[in-house]
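Enquirer: coords please:
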Amino acid sequence: MLRMDTLLSLLVVSTLPQIVVSDVLSVAPYQAVIEQVVGDSRIFSGESIRLRCSIPEDVKSTWRHLWFKGAEQLRESDEFILWDANVKQSGKYSCQGMRETVVGPIHTLQSVPVEIDVDGGWAILQVPPHPTLVGETLKVTCRVRGNPNLEEVILYRDGVEVMRQTGSNPHVHLSNVNLRDRGLYTCRATWDIRRRSHSVVSVPTQVSISEILTQPVLEVVTRDPLIPANMMRLICHLQYNAHAPAPPIHFYFYKNGNRLTTASSENNEVVKRTPGQYSCKARVPALDLMRWSETKNFGKVTGTEQRILPPKVPKPFAPPKAAPALTPPTAVEPREAWLFPRQPTAAPTYPQLEEETPQPTDAPLKPIHPAAKPQLPDVMPKTSNQTVPPDLVDMSGDFPDALEQLE
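Expert: Coordinates of the predicted model:
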């Protein structure tokens, strides 16, 4: 009986490592990547697109590739091709790597989905797949089915015309874009066929504009098992969207306006847990960019602690005023007289500080202190120059219907 129990125990122990290894290795620490080989993510019905799946982190192993449309699994292949695409094939496509091992099949993480839009109309506005950064040039293309010789292309943002160009060039460039340039864009294309003018409008397409360096947000973490109880962690959260290779970014942390640490490439710092007003700053020296976070209070801030806000964007100063010439106290003239040129006079005499000079009684004197400079507003008022959106003609739909309209 004892030998049987021992045998069963050894059998259970021998199978445990295999079970653990199988659970751990069922998902590999790699992620599949989709590459568009032929075509664009927005195509006309009847056109084709070819996608390729790869595992760039593990080039030595032999992987099989599974394709998915949403949650539906498609065929297994290194490349995925849509021949003579139709509108119903629009959707989000992803891929995943798989290979067999002694402990069973291993799968990679699924790739980031690629959205394919099959348009059955006559015009497509092609936009960059990734957000355009502030200060860059936005490049869009107004494609027309059959590539006719265009006469005019008009670009709209949220129904308002932003650019109009004549000629057969379907590419439109918007230089030095900012955050106000993001929105839903459409294009109108016009051309002539057999002395008849035709005009089509694309469906709206979202255009994204991003800042290179977003405003940081400071987080104060007081409960962290990795640091002592009398310490706390400051984390400076932001989004850095510079193109690769991105130059390094430096982080700074402040308490009551005084810098706590030197520049660091890490976005967090452990400091002493004391009340105060904390903030952080992010700076990219190579791009001449700097952003401050909002000040965050921690603990009970006493009135003796002075709140020092981050510096604002410098504003133009008024031209310096020339210092007024000193005159004897008995001949002090009104301030208005300083605006006119003076005649040469003898060398002035300066009053003694301990003497008291009588003031004239016929008219009150104006103060000789310089006038306070006018304060410029922090935010200038914005004016709206939007026009009434034009009546766009939507000729989207299936290709046969659009063809009948042009006959």
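Enquirer: drop to CA atoms for contacts and neighbour counts, all remaining ones
Expert: Will do.
Enquirer: now do the contacts for the residue minimising distance to the centre of the chain.
Expert: By C-alpha atoms, centre = their mean, the mean C-alpha position of the chain lies nearest to residue 210, the distance being 2.5 Å. For residue 210, the contacting residues are 131, 132, 133, 134, 179, 241, by C-alpha atoms under 8 Å, 6 or more residues apart in numbering.
Enquirer: any idea how far residue 174 is from it?
Expert: 15 Å (C-alpha to C-alpha, to the nearest Å).
Enquirer: one more to put side by side:
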Amino acid sequence: MCIKSDVVLKTNTFFLFFVAILTLIANVKSEEPKPTPLPVRAKVKVSAGEARLFSGEDVQLSCSVPDQPEPKWTYHWFRDEESLGSWKVYHLQKSQVQQGGNYTCYGEKDIETWPYSAETLPSEPHTVYVDGGWALLRVPAEPLLIEETMTLTCRIRDEPILVEVLFYKDGIEIHKLKDKDLVLPKLTLKDKGNYWCRATWVQGFEYHSAQSLPVYVAVLDKLNTPVLEIEREEVVRGERVVLRCVTQLNIRDKDLSIDYYFLKDGSRLGPASPQESYLIPFIEEEDAGLYSCRVRVRALDLERLSEQVELKVRLDDV
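Expert: So this is what the prediction gives:
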């Protein structure tokens, strides 16, 4: 009789333990964290139309994940952080002014292992501007580089025959034409700024005139002037110090490399390095001085030098 009771007791105990384990697993699964983003960023691009358009016109945006097969991904869209739903291509048909804004997307797909789904990083914002007026200045969609050519187009709604077009930069008239297109060859850094246009046309035997809103045009150097960063410009003897040389290569060919040189009081601290950081593992009093960095792209024969930064070294932490 006691043996039977012990068996029943053990069976009930095992059953309760099994139920507790299942409950624990269910609770853990219900509290699963959101999928960790993959080290890849989704990308938005205009696949039809233009990102700067008149109200009533159409544009469509596409979301993609670089170097990843498309069929596996579901794409989620946002405008100024407002959810727009899930689409491969997002259409703005007969667009309205209020539909302008910053559009982003991210990709999500199922995977075979826990947490069973994965997300990309959100894309960089892609600005869509919808103009409700009569004049709109078309500018390049991407920042331009020095020595490239820029074309500005003064668009007028319904494309009437133009009599005169004036182009302005930073409040100053720069060109007067009868054509809607202005071509600026061999750009320099001085060509960046706010541009707009004013057009006159004849419609129904009457003269009409309209002016576009200003739009900023960026012109980039091929290699940015570097900035030397030091976490603290006054340190204690014996501390570890990292110098970081911050620059950016703004070219269409992404395969070119940058050589980094670090200097103290104008003298090089070593040979060229592909690394943007330089480590001083144990700072000494004689390491105090003026530090700078130089960057070079050999293939383009480009070279830039940073401003000097003074590093001070104290003997103790008093």
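Enquirer: re earlier: preserved in the second structure, out of the contacts of residue 210 of the first structure?
Expert: Using both residues aligned by TM-score structural alignment, their matches' C-alpha atoms under 8 Å, the second structure keeps these contacts from the contacts of residue 210 of the first structure: 131, 132, 133, 134, 179, 241.
Enquirer: in a strand, residue 9 of the first structure, correct?
Expert: No: assigned with DSSP: H, G, I helix; E, B strand; the rest coil, residue 9 of the first structure falls outside any strand and is helix.
Enquirer: now do the helices in the second structure.
Expert: Secondary structure of the second structure (DSSP state H): helices at 2-30.
Enquirer: which residue lines up with residue 203 of the first structure in the second structure?
Expert: In the second structure, the residue matched to residue 203 of the first structure (TM-score structural alignment) is residue 213.
Enquirer: verify the stated contact: its match with residue 134.
Expert: No: using C-alpha atoms under 8 Å, residue 213 of the second structure is not in contact with residue 134, being 10.3 Å away.
Enquirer: rewinding a little: please indicate which of the kept ones among the contacts of residue 210 of the first structure are buried?
Expert: Buried by 16 or more other C-alpha atoms under 10 Å: 132, 133, 134, out of those.
Enquirer: distance to residue 26 of the first structure for those - can I get that in JSON lines?
Expert: Listed next are those as JSON lines, based on distance: C-alpha to C-alpha, whole Å:
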{"residue": "132", "distance to residue 26 of the first structure": "38"}
{"residue": "133", "distance to residue 26 of the first structure": "39"}
{"residue": "134", "distance to residue 26 of the first structure": "43"}
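Enquirer: and which of these is nearest to residue 248 of the first structure?
Expert: residue 133 (17.5 Å; C-alpha to C-alpha).
Enquirer: and the closest one, what does it touch?
Expert: Listed by C-alpha under 8 Å, 6+ apart, the contact partners of residue 133 of the first structure are 177, 178, 209, 210, 211, 212, 241.
Enquirer: OK, contacts around the third one?
Expert: What that stands for is residue 209 of the first structure. By C-alpha under 8 Å, 6+ apart, residue 209 of the first structure lies in contact with 131, 132, 133, 134, 177, 178, 179, 181, 182.
Enquirer: good, we can wrap up now.
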